[in-house]
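Trainee: pasting a predicted model and its sequence here:
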Amino acid sequence: MQISITKADQLKSKPDENKLGFGTIFTDHMFNMDYNVEKGWHNPRIEPYGPLSMDPSTMVLHYGQGVFEGLKAYRNKKGGIQLFRPQENFKRLNYSNRKLCIPKIDEAFALDALKQLLDVEQAWVPSQPGTSLYIRPTIIAMDPFLGVRASFTYRFFIILSPVGAYYAEGFNPVKIMVTKDHVRAVRGGVGDTKTLGNYAASLLAGDEAHKAGYTQVLWLDGVEQKYVEEVGAMNIFFVIDDELITPMLSGSILPGITRDSVVALGQSWGLKVSERKISIDEVMDAHASGHLKEIFGSGTAAVISPVGELKYEDTVITVGDGQVGPLAHRFFEAIQEIQYGAIEGPAGWIEMV
């Protein structure tokens, strides 16, 4: 398919790169593509950023049939623009599509469309350290119909947002709180997909955590409420003695691309890396006995997020000395250096625009 390009008549002023937040500023253009049963995916186009027109009965508004992804474009030291493992994002998008009964996309075409959009918007990719251009591919059900079934029409769009640090704390330890009043997902559901309802269902627990002075919620499994799963916006890692542990992918945990990158890098460094079940009691016992060295999260938005404090029921523990741990720092530096082109990563991890 040929992608048509319509340029905006007026361009926005670029923001101050030293004052970028996260997800509040959007670029001049976006990518759109439509689907119906007769034509399949069709009419791919890059056009001025603007509102989507939809009927009040549009199915995504009522039944949540929608999926999305999150990745970033980085300005390297030579001034070029590069992507970090984007093929994995579009592969995961198609996995989510299958779980939500959304027609699959051509992953190679989607990546090419993204590159063309980035070529149009290249001036929006910031160059200050720690900044990037956040990329949000999204697919939503578009049928005007009030009935519970899969939609027959869809919209695939990609929007872009220049961003700084995800957390106001920056690369500093955050505080997280374990919840036993709420569950995020169970095996056989959609906990391993990036779909709209997963995030809506996490808001109440997240709000309660914020009111208690914590940044995010650490979720336990939805059946026994015993095993650690993930944090609201990131996967989770524990360093106990010389073992780097992350919960195994059991069907209710999002298979994070940064998570996979940490596992791969850790193995390449000769670390003992385990993907296994880990109970919250094991974590608390490891802390009590002095064996818990670090906790950190991983995700596209923050890359690596050290955890300095953990609250479980009535117990609050300080992780390590409450500062950034050596492994969290090493992973953060290594992944960022790969993303920004300062060092060469494993084969296939960087895609030039």
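Mentor: Cool, got the structure.

Trainee: rest of the way, CA atoms for contacts and neighbours
Mentor: Noted.

Trainee: quick one: the helices in the stretch 151-300 of the chain?
Mentor: Ranges of helices in the stretch 151-300 of the chain, per DSSP state H, counting those that start in this stretch, are 196-200, 203-211, 257-268, 280-288.

Trainee: with distance to N89 added, can I get the ones you listed in CSV?
Mentor: Converted to CSV, the helices of the stretch 151-300 of the chain look like this (distance: least, C-alpha to C-alpha, whole Å):
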stretch, distance to N89
helix 196-200, 16
helix 203-211, 24
helix 257-268, 8
helix 280-288, 30
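
Trainee: format the ones you listed as TSV; extra columns: mean neighbour count.
Mentor: Output for the helices of the stretch 151-300 of the chain, formatted as TSV (neighbours: other C-alpha atoms under 10 Å):
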stretch	mean neighbour count
helix 196-200	14
helix 203-211	16
helix 257-268	18
helix 280-288	16
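
Trainee: alright, now check it against this:
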Amino acid sequence: MSTIINNIEIIKAKATKINDVDFNNLKFGHVFSDHMLECNFKDGKWAAPKVVPYQAITLDPSSKIFHYGQSVFEGMKAYKDANEDVWLFRPLDNFNRLNISSKRLAIPELPENYFMDGLKTLLEVDKEWVPKNEGSSLYIRPFVFASGNGFHASPADEYKFIICTAPSGAYFSGEVRVLIEETYSRSANGGVGYAKAGGNYAGQFYPTQLAIEKGYQQVIWTDDNTHEYIEEAGAMNIFVRINDTLITGPTSDRILDGITRKSIIELAQAEGIAVEIRKLSVLEVVEAAKNGTLKEMFGAGTAAVISPISGFGYKDTDYDLPKLDDTYANYLKKRITDIQTNKAEDPFGWRYKI
């Protein structure tokens, strides 16, 4: 038996799994909520989305996702405040970026109401899965992939759009040490670096493993041509503080237009913090570390919000960052998370109530 909410059909799970979950000890992205949103593209159009029980997907071995990698995704979070209200953070930015990524991979774009009404309905159905614990959230993973069959190297004729959710604790804990990459590239000019394509992340795993073997936790990606300019930190955008100025690279077809990145820039500027959006060379960062003007480095992304970097390696030399009492990283993270969790005013209009 099904019901309709927000013009979305809902087929409820026969039983809930929520009573088996320890919400005080949540790993990131390991436990999944009772329901998911599913929407299929066939015969040249997207069918109406449905909320269905979380379940396995059956695909033909010739499905093109397995052979040609047509797959894009987003990362979002839902938060519950003291009044039990549920909030999203800049969801239309995620929707727009999903379609930008889809277009680059020749995947048909989604209608806005399918994404937003579907997401809202899913969160209404699984509202109890949004954690209330400090630092926890309901991680939301919208993704689209090629489900059409065939070995011919061409775009698929069928696709699936799914949103799954996972109550999660913190993504990172503590500071990380990073290795500035001198050989491998995350993306290239004219490529798909600006898209949240699954293959972008698969290509990062091997160089990151090499860095881990050397004692680092993540890689700082540099430009594909000369490896002279800093671009991203692992799967995150990167910010560098030299003296009292925050510096981050401009977006391009190599760099993801991060929503947390944009929020940090807008918030810092509103708070009177100097921000420069420009190319930043590795040698400038190394020189700043040597002369003491390098104050902070941190990654920025949905999962961790802000992840401080305690040191970096480059050309077989390690550089430690200073231990500061008052960091931009901690200040900006608290400001953003207070807005996300409805603990502070939202002068930017970023918060979206479910």
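Mentor: Looks like it arrived, so ask away. Since the structure is predicted, the reported quantities are computational estimates derived from the model, not experimental observations.

Trainee: and of the helices of the stretch 151-300 of structure 1, who's closest to K14 of structure 1?
Mentor: helix 257-268 (28.7 Å; C-alpha to C-alpha).

Trainee: residues in structure 2 aligned with the closest one?
Mentor: Residues 259-270 of structure 2 are matched to helix 257-268 of structure 1 when aligned by TM-score structural alignment.

Trainee: that stretch vs structure 1, average distance?
Mentor: Stretch 259-270 of structure 2, aligned to structure 1 and superposed, deviates on average by 0.3 Å (mean C-alpha distance after the TM-score superposition for structure 1).

Trainee: off-centre distance for that stretch?
Mentor: With C-alpha atoms, centre = their mean, to the nearest Å as the basis, stretch 259-270 of structure 2 stands 15 Å off its chain's centre.

Trainee: likewise stretch 145-164 of structure 2?
Mentor: On C-alpha atoms, centre = their mean, the centre of stretch 145-164 of structure 2 falls 22 Å from that of its chain.

Trainee: what range in structure 1 matches it?
Mentor: Counting by TM-score structural alignment, stretch 145-164 of structure 2 sits on residues 140-159 of structure 1.

Trainee: any buried residues in the matching stretch, and which?
Mentor: Within stretch 140-159 of structure 1, the residues scored as buried using 16 or more other C-alpha atoms under 10 Å are 140-144, 151-159.

Trainee: T318 of structure 1 versus the most far-flung residue of structure 1 relative to its centre, what's the distance?
Mentor: What lies farthest from the middle of structure 1 is S289; by C-alpha atoms, centre = their mean that is 33.6 Å. Plainly put, S289 of structure 1 is 13 Å away from T318 of structure 1 if you go by C-alpha to C-alpha, to the nearest Å.

Trainee: likewise F332 of structure 1?
Mentor: 21 Å.

Trainee: and those two? Which one has more around it.
Mentor: F332 (19 against 15; other C-alpha atoms under 10 Å).

Trainee: for the more buried one, which non-adjacent residue is spatially closest?
Mentor: Residue nearest to F332 of structure 1 in three dimensions, not counting chain neighbours: I304, with 5.4 Å by C-alpha to C-alpha, 6 or more residues apart in numbering.

Trainee: just S2 of structure 2 next, same as before
Mentor: For S2 of structure 2, the spatially nearest residue (C-alpha to C-alpha, 6+ apart) is I11, at 4.7 Å.

Trainee: report the contact partners of the aligned partner of the one you found in structure 1.
Mentor: Counting by TM-score structural alignment, I11 of structure 2 lines up with T6 in structure 1. Shown in contact with T6 of structure 1 (C-alpha atoms under 8 Å, 6 or more residues apart in numbering): R45, I46, E47, P48.

Trainee: and the counterpart of the second one in structure 2, how far is that from D117 of structure 2?
Mentor: Yep, that's I46 of structure 1 we're talking about. In structure 2, the residue matched to I46 of structure 1 (TM-score structural alignment) is V51. Distance from V51 of structure 2 to D117 of structure 2, counting by C-alpha to C-alpha: 11 Å.

Trainee: what do those two both touch?
Mentor: I8.

Trainee: who has more neighbours, these two?
Mentor: Each of V51 of structure 2 and D117 has its neighbours counted (other C-alpha under 10 Å); V51 has more, 27 against 16.

Trainee: and the more buried one, that's in a helix?
Mentor: No. Assigned with DSSP: H, G, I helix; E, B strand; the rest coil, V51 of structure 2 falls outside any helix and is strand.

Trainee: residue contacts, it?
Mentor: So V51 of structure 2 contacts I8, E9, I10, I11, K12, H35, M36, L37, E38, G118, T121, L122 (C-alpha under 8 Å, 6+ apart).

Trainee: contacts for the match of helix 257-268 of structure 1?
Mentor: R90, D93, N94, N237, A274, V275, A300, G301, T302, V305, L332, I336.

Trainee: just to revisit the earlier point, quick one: what's aligned to the residue farthest from the centre of structure 1 in structure 2?
Mentor: By TM-score structural alignment, S289 of structure 1 lines up with N291.

Trainee: go on, V183 of structure 1?
Mentor: Match for V183 of structure 1 (TM-score structural alignment): S185.

Trainee: got the contact list for that match?
Mentor: Applying C-alpha under 8 Å, 6+ apart, we find S185 of structure 2 in contact with W221, T222, D223, D224.

Trainee: kindly report the same for N149 of structure 2.
Mentor: D60, P61, S62, S63, K64, A156, D157, E158.

Trainee: which one of those residues sits closest to G203 of structure 2?
Mentor: Closest to G203 of structure 2 out of those is K64 (18.9 Å), distances taken as C-alpha to C-alpha.
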